[in-house]
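In: The sequence isn't on hand, but the structure is:
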């Protein structure tokens, strides 16, 4: 495994999950936080810069982060309510969301020794924190690789055209971009996936991936112009909460282990990589997602479960 330290920038919240049978359960979540947990369980050193309240729900998140060995960046805890996402599951296990989100980033985040930065979802588009995220990535990109997951939330992000402008600003700064087919449909008005991936490659992303639930993923390398479809691992689905985040952490883990992420030299290696070089990381991503959907909640696997 690489020794590169990963800094995750993004929201930490509590998922309040409403089951089809009417029962309700709560657990820590937030797309970037889920990715941080997934990476930590796969053996990577992770710092999390976020915004957590000093209430009981905030205590739950802090306990989780600490138990996973994740370092919480100073200034991430504030005297305010912890953000909440209400997730309602249908009979297939798919989730729809309603949010009560308060997002900002600590005023000062130490990036010394950081080899990779990941961000995504609400944190990348919701002010006032999103402007700080963009500035921090610009400042860190010279010595660290960058990944991004748009993870679109239409109820929070408003007009797709306005959201697309912010999304593409981050795509242009990123080495790896992962999205779902639902993200693409909302952001680009159902444009063909290959067309969007090529656009992102033109903006600057090297590796682009679109997940397609049980149909697997489409993977693109901008340096070669290649696109390939990869099949999913079939499992019995309990629910899909956190599946995309688990895919992202598995993908990043595989790329970090292969030294295709982690510093400026790794960026050069990623640009020279072939799809065959990327394939083990994509396989790990699909495996992580399959394990996650086979059990309740955003519960990514440890390395021993792969």
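Out: Received it, and whenever you're ready, just let me know what you need. No experiment lies behind these values; they were computed from the predicted model shown. Numbering: from 1, shown residues only.
In: all contacts plus neighbour counts: C-alpha atoms, from now on.
Out: Fine.
In: mind listing what residue 274 touches?
Out: With contacts defined as Cα atoms under 8 Å, 6 or more residues apart in numbering, the neighbours of residue 274 are 221, 224.
In: take a look at this one as well, against the first:
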């Protein structure tokens, strides 16, 4: 069972307009931070999302979607249109994005104080709203653990050097960072993901996770590297896969008592078996999501079934440390 640490996710909601050849457009609630909050609530955690939602059909769709899982949605009162993105899927289910996003989150009081704060994606880098996000993270660090996922969207990141500087600022404020190998390639072209993760680790985080698609995931900790293989799955689409990995990660960390007030030092002392378990749960969460359309992460029962199934097949396997 998950613990009851209050989890605050700060960042954007986006209406994903999914476009397939010779088919009508389908609108899915999305946005990386919103997907993470939704995934956490599906897994049984009290999750609050601080975001922007307009008084328009897309905004109502997303509000209803979040509420259906039990997410508490808070906004800054803005009446700006709900952000949207056209998501084009290729024959292998890989997604590309074209965005219509304005991120102007205004400062709001964060009460009660959360036990853990997660942020990422464009909400943490696109001005002027990113200044609000970073202010919330800095204020929360005194009593909360912090996680971050850059979830790079090149079309919205602006100047490359400035984007890298902001990402590194967010990394340094975080206890846990997760990035995909594609994120790292955009941020640091030609550099090995593991070396980037090790450099990030030196700036502050206790753990840096790198997702590698069909090649599984990697955890980088001081003096240790732990990998877990991907579960075999028939991919429908990859929308929300990284976000499901993130919510699965936080779910597992909470179960191990590694989120919330006082958990920072425990996270820094985390052992290999615990990290392996966290990775396996995160990979299984992502596998469930890619096997069905849209950003549709598992609930707690579905995650348990996936872990049992993958364990029986030996599919979660191959955890190794060096």
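Out: Looks like it came in fine. Remember, predicted model here, so these are calculated numbers, not experimental data.
In: Can you calculate the TM-score here?
Out: Superposed pair, TM-score by TM-score structural alignment, normalised by the length of the first structure: 0.96. Supporting alignment: 302 aligned residues with a Cα RMSD of 1.1 Å.
In: Next, the distance between the ends of stretch 225-245 of the first structure.
Out: 26 Å (Cα to Cα, to the nearest Å).
In: Just tell me the aligned range of that stretch in the second structure.
Out: With TM-score structural alignment applied, stretch 225-245 of the first structure matches the range 223-243 in the second structure.
In: which of the residues in that stretch are buried?
Out: 225-231, 235-243 (16 or more other Cα atoms under 10 Å).
In: What of stretch 82-101 of the second structure?
Out: Taking 16+ other Cα under 10 Å as the criterion, stretch 82-101 of the second structure shows 82-89, 93, 95, 97, 99, 101 as buried.
In: Turn those into CSV, including distance to residue 115 of the second structure and secondary structure.
Out: Shown next, in CSV, are those (distance: Cα to Cα, whole Å; DSSP: H, G, I helix; E, B strand; the rest coil):
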residue, distance to residue 115 of the second structure, secondary structure
82, 28, coil
83, 28, coil
84, 30, strand
85, 31, strand
86, 34, strand
87, 34, strand
88, 37, strand
89, 37, strand
93, 36, coil
95, 33, strand
97, 33, strand
99, 32, strand
101, 29, coil
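In: Reformat the residues you listed as a markdown table; add distance to residue 197 of the second structure.
Out: Putting those into a markdown table (distance: Cα to Cα, whole Å) gives the following:
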| residue | distance to residue 197 of the second structure |
| --- | --- |
| 82 | 34 |
| 83 | 31 |
| 84 | 31 |
| 85 | 29 |
| 86 | 31 |
| 87 | 29 |
| 88 | 30 |
| 89 | 29 |
| 93 | 28 |
| 95 | 25 |
| 97 | 26 |
| 99 | 28 |
| 101 | 29 |
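In: show me what contacts the nearest residue in space to residue 113 of the first structure that is not next to it in sequence?
Out: Closest residue to residue 113 of the first structure apart from its sequence neighbours, by Cα to Cα, 6 or more residues apart in numbering: residue 5 at 6.7 Å. When contacts are counted by Cα under 8 Å, 6+ apart, residue 5 of the first structure touches 44-47, 113-116, 262.
In: Count the residues that sit near the closest residue in space to residue 108 of the first structure that isn't next to it in sequence.
Out: Spatial nearest neighbour of residue 108 of the first structure, chain neighbours left out: residue 75 (7.8 Å); criterion: Cα to Cα, 6+ apart. Neighbourhood size, residue 75 of the first structure [other Cα atoms under 10 Å]: 15.
In: in what helix or strand does residue 75 of the first structure lie?
Out: Residue 75 of the first structure belongs to no helix or strand when assigned by DSSP states H and E.
In: so how far is residue 104 of the first structure from it?
Out: In terms of Cα to Cα, residue 75 of the first structure sits 10 Å off from residue 104 of the first structure.
In: ditto for residue 47 of the first structure
Out: Relative to residue 104 of the first structure, and taking Cα to Cα, residue 47 of the first structure is found at 16 Å.
In: now the helices for the stretch 1-150 of the second structure?
Out: 32-42, 57-69, 129-140 (DSSP state H, counting those that start in this stretch).
In: Among those, which comes closest to residue 274 of the second structure?
Out: Set against residue 274 of the second structure and scored by Cα to Cα, those come closest in helix 32-42, at 19.3 Å.
In: The closest one vs the first structure, mean deviation?
Out: Compared with the first structure after fitting, helix 32-42 of the second structure has a mean deviation of 0.3 Å; criterion: mean Cα distance after the TM-score superposition for the first structure.
In: neighbouring contacts of that helix?
Out: Taking Cα under 8 Å, 6+ apart as the rule, helix 32-42 of the second structure contacts 8-13, 46-49, 66, 69-71, 118-121, 151, 240, 243-244, 246-248, 250-251, 295-300.
In: quick one, it and helix 57-69 angle?
Out: Relative orientation of helix 32-42 of the second structure versus helix 57-69 (axes from the mean of the first three to the mean of the last three Cα atoms, to 10 degrees): 30 degrees.
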